[in-house]
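Asks: Structure for the following, please:
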Amino acid sequence: MWTVFLLIACVAMTTSEVRGQLPGRSKYNVKTFPDPIDRYQACGRPFPSFVCDPTNILSEVAANLLDDDLKKIYNETTVPCYSSGPRASRRRGYIVMVAMVPEMDRLHTVNNPNYTINVRYHEAQFFSYYLGNQLKWGKHSSQCNEMVIIFYSQQDGVLYTSTQSTARRLLTDDVVRTVNMDAMPMYYPFTRNKGNLADAITYIARRYGDVLREEVNPAQQQK
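Replies: Alright, predicted model coming up:
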């Protein structure tokens, strides 16, 4: 099961923050968004990755550094997963993925004539939920519910975090809200300086990693 937290900022991004966008789609929905394991090149990555950025909104250097941070979270955390019996089968690690699109291609709110901030919220909610279910990373986490998706839609001005239930025991909605609100004064608007968007998402991912490295009392997992 997923819960969602949304931080929305109305952002008018400029091309100065985009590194030569790849040709192809300008809009994505969950059906057209590529898998960063099976179709990593379509994600703008040279190898299977925790980052999927099909139109290269981030610079290659920024995407690589972010991917390194997300790999560290996976390798340096342990997921308490109670699959059966009184003991937990523990395996690493928490999967934090970054998914970026230039704009959402509306699927779930297409019948709503007004594309308000609340409608964008719901579209991002559906996008993240179904994306987490269909990607290989999501299927990997299906038994332990340890996945987190940081989703960003450039033209929609949506920065959104979606968490599965096990990750949410540490990465609560209050924690997510605090981390995102801490990031905004430092990096928003993202167009103020080149690299602000990358710095903001990297900051958020690292803060999430710090939280996910904490241990959860096993008794909490049995509730």
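Asks: can we go C-alpha only for contacts and neighbour counts from here?
Replies: OK.
Asks: Give me the three-state assignment for residue 163.
Replies: What DSSP: H, G, I helix; E, B strand; the rest coil gives for residue 163 is strand.
Asks: Just give the nearest non-adjacent residue to it, would you?
Replies: Nearest residue to residue 163 in three dimensions, chain neighbours excluded: residue 148, at 4.5 Å (C-alpha to C-alpha, 6 or more residues apart in numbering).
Asks: Mind telling me what element that neighbour is part of?
Replies: Following DSSP states H and E, one finds residue 148 within strand 147-153.
Asks: residue nearest the centroid of the protein?
Replies: residue 150 (1.7 Å; C-alpha atoms, centre = their mean).
Asks: Pull the contacting residues for that residue.
Replies: 96, 97, 98, 99, 159, 160, 161, 162 (C-alpha atoms under 8 Å, 6 or more residues apart in numbering).
Asks: give me every residue that touches the fifth one.
Replies: Read it as residue 159. Contact partners of residue 159, counting by C-alpha under 8 Å, 6+ apart, are 6, 7, 8, 9, 150, 151, 152, 153.
Asks: could you measure the second one against residue 116, distance?
Replies: Spelled out, it's residue 7. 14 Å (C-alpha to C-alpha, to the nearest Å).
Asks: one more to put side by side:
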Amino acid sequence: RMLLFLSFLSTSLLVAADIGNGAVPFTGPPQRPGSTPTPGPNGWATYTPQTYPDSITDYTQCQMPGESFLCDPNRILDGNVTEGHQQLDHALNTIRSSTQCACTSADANYGTCKGEGGYTVSLALVDKITLDANQDNKVDRMNAAMKFANSLRNLQDRGQCEDDILIFLSRQDQVMWTSTGPIAERALTAELINEVTLNAETYFVKGQYTAGLSYTLEKYGQVLRGEQVDLTPPSGWMWPFPLWAVITIGVVLGLVAIALIGLAIWGCTRCCCQEKDQYTMGTRM
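Replies: Here you go, the predicted structure:
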């Protein structure tokens, strides 16, 4: 595989020649020296594809209340983790229910549509990957993330005909990788995956993992539904209202405030003038 390294802000962007796979190491919140990963419910702090829990059959190990396409055994999400899980779980289910199976008769070697919705996207989150002691640079971490994501996607085998997608994120290794099946690769190109992942870094650098993953799922969902996708870098806006609406309201309120201040000044000036006229008239008498 040919790897192309691009420099962006002190962050290296890895582009794999195989369409549909991409990783961006991001500069996450600083870790304390000697900090250790947060153990999951089974006591493991780090995972391999073989030891990683299945969110369909072992959902309690994934910190989920029921079957899900999301697994977060180390609870790495920020803020209210339960709400974050619900938000991401809903986004994953929405993609599956709002897209169509992309397999055709020419794809019979991969399988056939089974009437179970469209693309299946899974989220696999960890605090840290199990690495050898000498694997401590960005290239090693990216390669490890790629192998982890591809192996886990193949092990879980959740697609109908190789149309599945798995997004893997390791917090302490500061890397996110999207692994896709051959059918899903047709929609999610390497260029698009890398651009979306790089935009999501806007949130990751602030430790806003829920927002970054939500952004990623939003863009992937739009692509998989055949919708137009705006890949303008996000501003990091987190309110439930669009930024333009808040700016418009702010401008209107500002104009109202200026008008009220102007009215108050005019009223004070008029009052002072009336008092001056009354004083002058009294002097003449």
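Asks: TM-score for this pair?
Replies: For this chain pair, the superposition-based TM-score is 0.79 by TM-score structural alignment, normalised by the length of structure 1; 197 aligned residues with a C-alpha RMSD of 2.6 Å.
Asks: and the contacts of residue 159 of structure 1, which two are the farthest apart?
Replies: Maximum pairwise distance in those, criterion C-alpha to C-alpha, is 14.3 Å, between 9 and 150.
Asks: more neighbours, residue 7 and residue 116 of structure 1?
Replies: The neighbour comparison of residue 7 of structure 1 against residue 116 (other C-alpha atoms under 10 Å) goes to residue 7, with 16 against 10.
Asks: ok, that one touching residue 157?
Replies: No - counting by C-alpha atoms under 8 Å, residue 7 of structure 1 does not reach residue 157; the two are 9.4 Å apart.
Asks: Give me the nearest residue to the residue in structure 2 that the residue nearest to the centre of structure 1 lines up against, chain neighbours excluded.
Replies: Aligning on TM-score structural alignment places residue 150 of structure 1 opposite residue 167 in structure 2. Residue nearest to residue 167 of structure 2 in three dimensions, not counting chain neighbours: residue 178, with 4.5 Å by C-alpha to C-alpha, 6+ apart.
Asks: Looking at structure 1, name the residue matched to that neighbour.
Replies: Using TM-score structural alignment, residue 178 of structure 2 sits opposite residue 161 in structure 1.
Asks: As a check, name the ranges of all helices in structure 1.
Replies: For structure 1, the helices defined by DSSP state H cover 60-76, 117-134, 136-140, 165-168, 173-187, 196-212, 218-221.
Asks: residue range for the last one in structure 2?
Replies: Meaning helix 218-221 of structure 1. Using TM-score structural alignment, helix 218-221 of structure 1 finds no match anywhere in structure 2.
Asks: How far off centre is that helix?
Replies: 26 Å (C-alpha atoms, centre = their mean, to the nearest Å).
Asks: shouldn't residue 99 of structure 2 be in contact with residue 118?
Replies: Yes - assessed by C-alpha under 8 Å, residue 99 of structure 2 is found in contact with residue 118 at 4.6 Å.
Asks: who's more crowded, the two?
Replies: Using other C-alpha under 10 Å, the more surrounded residue of residue 99 of structure 2 and residue 118 is residue 118, with 24 against 18.
Asks: In structure 1, what sits opposite that one in the alignment?
Replies: Looking across to structure 1 (by TM-score structural alignment), residue 118 of structure 2 lines up with residue 93.
Asks: count of neighbours near the equivalent of residue 149 of structure 2 over in structure 1?
Replies: Alignment note: residue 149 of structure 2 maps to residue 128 in structure 1; criterion TM-score structural alignment. For residue 128 of structure 1, the neighbour count with other C-alpha under 10 Å is 25.
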